[in-house]
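Colleague: predicted model and sequence below, questions to follow.
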Amino acid sequence: MSLTFSKQPGPRERHLQRKYNNPLFTSGDAITQQDLQNALEQDKKALQQFTEQFRDLVQRAVKLDKNEERDVILKIKAQSEQLYGVCTGLPGDQTPFLEALKKLISAVSKTLHSVKDDEPHAIETLREDDEYTALHLQLCTYAIVSDILNPDQNIGSDELVPTLLSESENGLQAALVLFPPERLEVMIDEGKQLLKNVESKGQNLPQAWQRLTQMESWLKGM
């Protein structure tokens, strides 16, 4: 039976789509219509939960001023960035929410810059934080990054390597930024073993081998 997936899926449906008839996943050929329906319902609940969290965050953010403690502002900024990452992976077109979150992050950043700080490295710390924020927003335009960072952990630890090997070149490039060298070394070894096992069953996956080579090249350049 053939399954029909959404054009703008949420994280759970998207992961099912990755796995569907994909020999890199052990359960890829066992996905049913009921699995898809469950994923759709869970993604709908995730969207509702996000909406509630967004409204709560906005209410707390509008109360901020330059007299607020730095840690409080930093916490709201971090939560805003996390919600942005979640939002990019939600089902449907979430452009209005994404634009609102960008404005919220910018406003909170301005408040953070207005807070007086006698620490000698305060300015440098703020600059580094701004750079991290810009990189985070850029990387989260890729669904794979959003899915990896999603606090619901829809991608199991045993499915991370086949997920990365199933990605597009640009998607993988963005995702690799998230991992330290020692983690990449382990994942590359797992990827080699996985691909050899798949090949031993008569499957030839040249694109997956290309993704593995891409991972190796990235590691060498770190």
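Modeller: That came in fine, so what should we check first?

Colleague: from here on, contacts and neighbour counts on C-alpha atoms
Modeller: OK.

Colleague: contacts only, for residue 32.
Modeller: residue 3 (C-alpha atoms under 8 Å, 6 or more residues apart in numbering).

Colleague: now do it against residue 94, distance only.
Modeller: Note on residue 32: its distance to residue 94, by C-alpha to C-alpha, to the nearest Å, is 28 Å.

Colleague: putting a second one here so we can go through both:
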Amino acid sequence: MAWRLWKTEKRQDETRSWPSETHQSIKQLLGMYLGGGSAPFAGWAAPGITFMPDVEPVLRNGVRGYQLALWFWLFAEKHGTIAARMARESFGLLAEAAQPSSGDKIDALLDLENRLAHSVEGISSEERRFRLEGLPVELPMEFFLATGFLRLSPESPYAGDESGSLQGNDYKLADCFRHATEEALAMFRPMIDAVEFDAKSLPNWKWSTHPGAAERHLQRRHSNPLFPLHRQMVTAHDVYESRLADARALHEISNELGDLSDSFFQTAELPLNWQSFLEGYRDYVDRLEERCLAAGGQNAALGEAIARLRNDILTTWRTSLHKNRHSLAALDQEEAQRSERRALLYGCDWTAQLLSNGSLIPPEEVVPALLSESPSELEKVVAAVQAEPRLHETLSQCGATAHRLVTESSVGGNNIPDIGDKLRILWGPGRPGAGMTSLA
């Protein structure tokens, strides 16, 4: 974590009693932060450091935001990044309730602090050294944190100016970052030592922008009248467990990809049956890609790694064909067909998750899950199912079940967004149920 960059002494505040329950600790942190006059946020500026009135509010916000980020980094070190993310989401929602519009601002500020910390961590000791009047000088990491904030913060008067003078504010702000870090760690270390994580204590959460398969199905179920009442109930603990499961799924795929890549590149010479040998690797990579697409979530980097290995396999394959035009054309045609099929079947969450081994969508929830997708996603689903003969019967069954679900929901007085459009897309002309959208 970025806070390790500062070798501060472990000066701790031993005089206070800190809550052990996650939600209470977050509430206390929020009171300290929004109050502004409470330690450690009140002591953001280093002794003797002052700024001009036009820049002070921006710099104060940046340093206090960094102090706040330290709390969540310490929390992540103790309880894991997923737990810290849940805590941060609850913090933002509590802030929004206390001061409308503050939640998004705090979230954006913490994102900026994270980016700054990661960029500073990548600066080597050699890059920080220079000579001044013949003497070696090494700039502290706080200096790069300060210059980064001054150049990157949207509210900074120096934002976007890569070469203009910072008028000495970089050195003064660096002092403030060091001082504020010491102040924050002295208070936050015992605070984090005391707190335990239990997602059950969190009253709320925010859905991920790119949820994994497990979280996505919870999102479908949550307060959705298409699901049985007991399945509509979703808690923060459920969300936490789903995110752990989604992270494990991507981790397992990543490990398998690493083993497969090592095996491929350790092959010094292709065997005589090189084509079936390479087909085996390609098929394995394709299965990993399908699992990656079905897993969803933050899978972009993993997807790129899979694509790179697949490209290496195909490059070896094409090289082995020795410019045989007929064979190369056949390979390209097969690749185009595979790509088209994959785009159809795995281009939307529902089909990708339904086709995956150990699908997280129970059979009795296939249609409620389908009707929970947006109309644009539903159009992709119908196109994919129509292109896959083994799923044609599934589409017919979905139409009949959808009719029953919508009827029952209408009787209960429930309003389902866009249900008329969804039924028209699902039934379509010539399919069972066509013309029955009046129920919606």
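Modeller: Great, that's in hand. Note that the structure is a prediction, hence the values are computed from the model and not measured.

Colleague: ok, residue 248 of the second structure - how many residues close by?
Modeller: 13 (other C-alpha atoms under 10 Å).

Colleague: find the centremost residue of the first structure, please.
Modeller: residue 146 (1.9 Å; C-alpha atoms, centre = their mean).

Colleague: find the helix or strand that that one is a member of.
Modeller: For residue 146 of the first structure, the host element (DSSP states H and E) is helix 143-149.

Colleague: same check on residue 72 of the first structure?
Modeller: Per DSSP H and E: helix 70-87 holds residue 72 of the first structure.

Colleague: can you name every helix or strand that that helix contacts?
Modeller: On a contact count with 3 or more C-alpha pairs under 8 Å, 6 or more residues apart in numbering; DSSP states H and E, helix 70-87 of the first structure meets helix 33-61, helix 95-114, helix 122-139, helix 143-149.

Colleague: let's see 7 Å
Modeller: helix 95-114 (3 or more C-alpha pairs under 7 Å, 6 or more residues apart in numbering; DSSP states H and E).

Colleague: helix, strand or coil for residue 9 of the first structure?
Modeller: coil (DSSP: H, G, I helix; E, B strand; the rest coil).

Colleague: aligned partner of it in the second structure?
Modeller: Pairing criterion TM-score structural alignment: the partner of residue 9 of the first structure within the second structure is identified as residue 211.

Colleague: my read: its match touches residue 297, true?
Modeller: Yes: counting by C-alpha atoms under 7 Å, residue 211 of the second structure touches residue 297, with 4.6 Å between them.

Colleague: so the residue nearest to the centre of the first structure makes contact with residue 83?
Modeller: No: between residue 146 of the first structure and residue 83 there is no contact under C-alpha under 7 Å: 9.9 Å.

Colleague: run the chain-centre distance for the helix holding residue 146 of the first structure.
Modeller: Helix 143-149 of the first structure sits 2 Å away from the centroid of its parent chain (C-alpha atoms, centre = their mean, to the nearest Å).

Colleague: mean per-residue distance, it to the second structure?
Modeller: Averaged over the aligned pairs, helix 143-149 of the first structure sits 2.9 Å from the second structure after superposition, using mean C-alpha distance after the TM-score superposition for the first structure.

Colleague: and for that helix, what's in contact with it?
Modeller: 11, 85, 86, 88, 89, 139, 140, 155, 171, 174, 175 (C-alpha atoms under 7 Å, 6 or more residues apart in numbering).

Colleague: and the third one, what pairs with it in the second structure?
Modeller: Using TM-score structural alignment as the criterion, the counterpart of residue 86 of the first structure in the second structure is residue 291.

Colleague: OK, contacts around that match?
Modeller: residue 356.

Colleague: try 6 Å this time
Modeller: By C-alpha atoms under 6 Å, 6 or more residues apart in numbering, residue 291 of the second structure lies in contact with nothing.

Colleague: next one: residue 294 of the second structure
Modeller: Taking C-alpha under 6 Å, 6+ apart as the test, what residue 294 of the second structure contacts is 352, 353.

Colleague: next, count neighbours for residue 135 of the second structure.
Modeller: 7.

Colleague: that one and residue 104 of the second structure: what is the separation?
Modeller: Residue 135 of the second structure is 46 Å from residue 104 of the second structure, by C-alpha to C-alpha.

Colleague: residue 385 of the second structure now?
Modeller: 39 Å.

Colleague: more neighbours, these two?
Modeller: Neighbour count, other C-alpha under 10 Å: between residue 385 of the second structure and residue 104, residue 385 has more, with 18 against 14.

Colleague: what about residue 223 of the second structure, is that helix, strand or coil?
Modeller: Per three-state DSSP, residue 223 of the second structure ends up coil.

Colleague: burial count for residue 54 of the first structure?
Modeller: 19.

Colleague: if I look at the aligned partner of it in the second structure, how far off is residue 291 of the second structure?
Modeller: By TM-score structural alignment, residue 54 of the first structure lines up with residue 257 in the second structure. Going from residue 257 of the second structure to residue 291 of the second structure by C-alpha to C-alpha gives 11 Å.

Colleague: ok, now residue 129 of the second structure?
Modeller: Residue 129 of the second structure is 46 Å from residue 291 of the second structure, by C-alpha to C-alpha.

Colleague: can you check residue 373 of the second structure too?
Modeller: Residue 373 of the second structure is 20 Å from residue 291 of the second structure, by C-alpha to C-alpha.

Colleague: do the same with residue 353 of the second structure
Modeller: 9 Å.

Colleague: repeat that for residue 387 of the second structure.
Modeller: From residue 387 of the second structure over to residue 291 of the second structure (counting by C-alpha to C-alpha), the distance is 20 Å.

Colleague: kindly report the same for residue 146 of the second structure.
Modeller: With C-alpha to C-alpha as the criterion, residue 146 of the second structure and residue 291 of the second structure are 42 Å apart.

Colleague: now swap in residue 309 of the second structure and tell me
Modeller: Taking C-alpha to C-alpha, one finds residue 309 of the second structure at 15 Å from residue 291 of the second structure.
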